[in-house]
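**Student:** next input, structure requested:
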Amino acid sequence: MVVALDLGVEDYREVLQPEYKDKNFYIDLGILRGCLCFLANFLGQRVDVWIMKEYGVRESWTKLFSVAQGEVNGFLRSLKPLAYSKSGDEVLIEHDNLDLCWYDLKRKQIKNRIPGMPYSFEADAFVESLISVNPNRHLDGRTQDENEDMNMRDDFLSEGFKLVL
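**Tutor:** Predicted structure coming up:
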């Protein structure tokens, strides 16, 4: 199950997955050019990469490409799309933290492996945002609501209750 959390309204909901005939796969998620990316890993056989073109609309899932075991060096445990090329015709992918390569979307094949990579590495896509995760956090570490709660507790104690030690 994939769950989306809306921080603005503090609510969550299920994000419906693409339709599959075969249900025996592991799920991984990512982001590719601002679109939610769904990876269906069929346990060493292949990895299907889907993107959701219109967020929240199940029918907008589009299968971008699929990489089979025979197309990669070594065993296909994981695959992570990182970015599109400038032309948009290729996708940079990470394979098992061992290889970086380009997937050619027109020819539907892995095109170029990038030489000189360290033995093992991890790459991730970074999504920049100007929106603060917690815009109400003050320098004292408390949120505005927490500060108001503290003031309410002080008011509550000062109205009719005495603390006896």
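
**Student:** going forward, measure contacts and count neighbours with C-alpha atoms only.
**Tutor:** Noted.

**Student:** which one is the residue nearest the centre of the chain nearest to, not counting chain neighbours?
**Tutor:** Against the mean C-alpha coordinate of the chain, by CA atoms, centre = their mean, the closest residue is residue 30 at 3.4 Å. Excluding the flanking residues, the one nearest residue 30 by CA to CA, 6 or more residues apart in numbering is residue 37, at 4.8 Å.

**Student:** another one to check against the first:
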Amino acid sequence: MTVNFHNSKIDVWVMREYNRGDSWCKLFTLEESRELRSFKCVRPLGYSSNGNKVLLKHNRKRLCWYDLRKKEVTLVRIQGLPNLNEAMICLGTLVTPYFLPREICRKLRTLGCEHP
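**Tutor:** Below you'll find the model as predicted:
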């Protein structure tokens, strides 16, 4: 869950134990930066493989990494990937989804994004 404070910062919260209201925990606060000037819509999508970064979808247009230790934002640029219209998280499964070309999947993996 995200809480937006008048476009100046966003708190990202997670429920540690499903369906228990007292288990909410604030993961991090994302403050406005040069890369993220507007917080109309910021959605956490997942963690990097080492757990140090969070992949964010920003204003339904861009992907970016937020470094939890350095508190820095890095825009994700993937050559050959068209403009982002939708981003999805794919959990581990026995069925491999083929909604992205293999070349793009390889590029996402090199960036540290877990993707089939």
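
**Student:** the strands in the first structure, which residues?
**Tutor:** Read by DSSP state E, the first structure holds these strands, from start to end of the chain: 2-6, 11-15, 26-32, 35-41, 46-52, 61-68, 79-84, 90-95, 99-104, 109-113.

**Student:** show me what the last one is packed against.
**Tutor:** Taking 3 or more CA pairs under 8 Å, 6 or more residues apart in numbering; DSSP states H and E as contact, the helices and strands that strand 109-113 of the first structure lies on are strand 99-104.

**Student:** in the second structure, what stretch matches the strand it packs on?
**Tutor:** Aligned using TM-score structural alignment, strand 99-104 of the first structure spans residues 62-67 in the second structure.

**Student:** mean per-residue distance, the matching stretch versus the first structure.
**Tutor:** Compared with the first structure after fitting, stretch 62-67 of the second structure has a mean deviation of 1.2 Å; criterion: mean CA distance after the TM-score superposition for the first structure.

**Student:** can you give the contact residues for that stretch?
**Tutor:** 52-58, 72-77, 83-84 (CA atoms under 8 Å, 6 or more residues apart in numbering).

**Student:** could you identify the most distant pair in these?
**Tutor:** The span of the contacts of stretch 62-67 of the second structure, defined through CA to CA, is set by 52 and 83 at 26.0 Å.

**Student:** give me the more crowded residue out of these two.
**Tutor:** Relative neighbour count places residue 52 above the other of residue 52 of the second structure and residue 83, with 13 against 9, counting by other CA atoms under 10 Å.

**Student:** cool, thanks, signing off.
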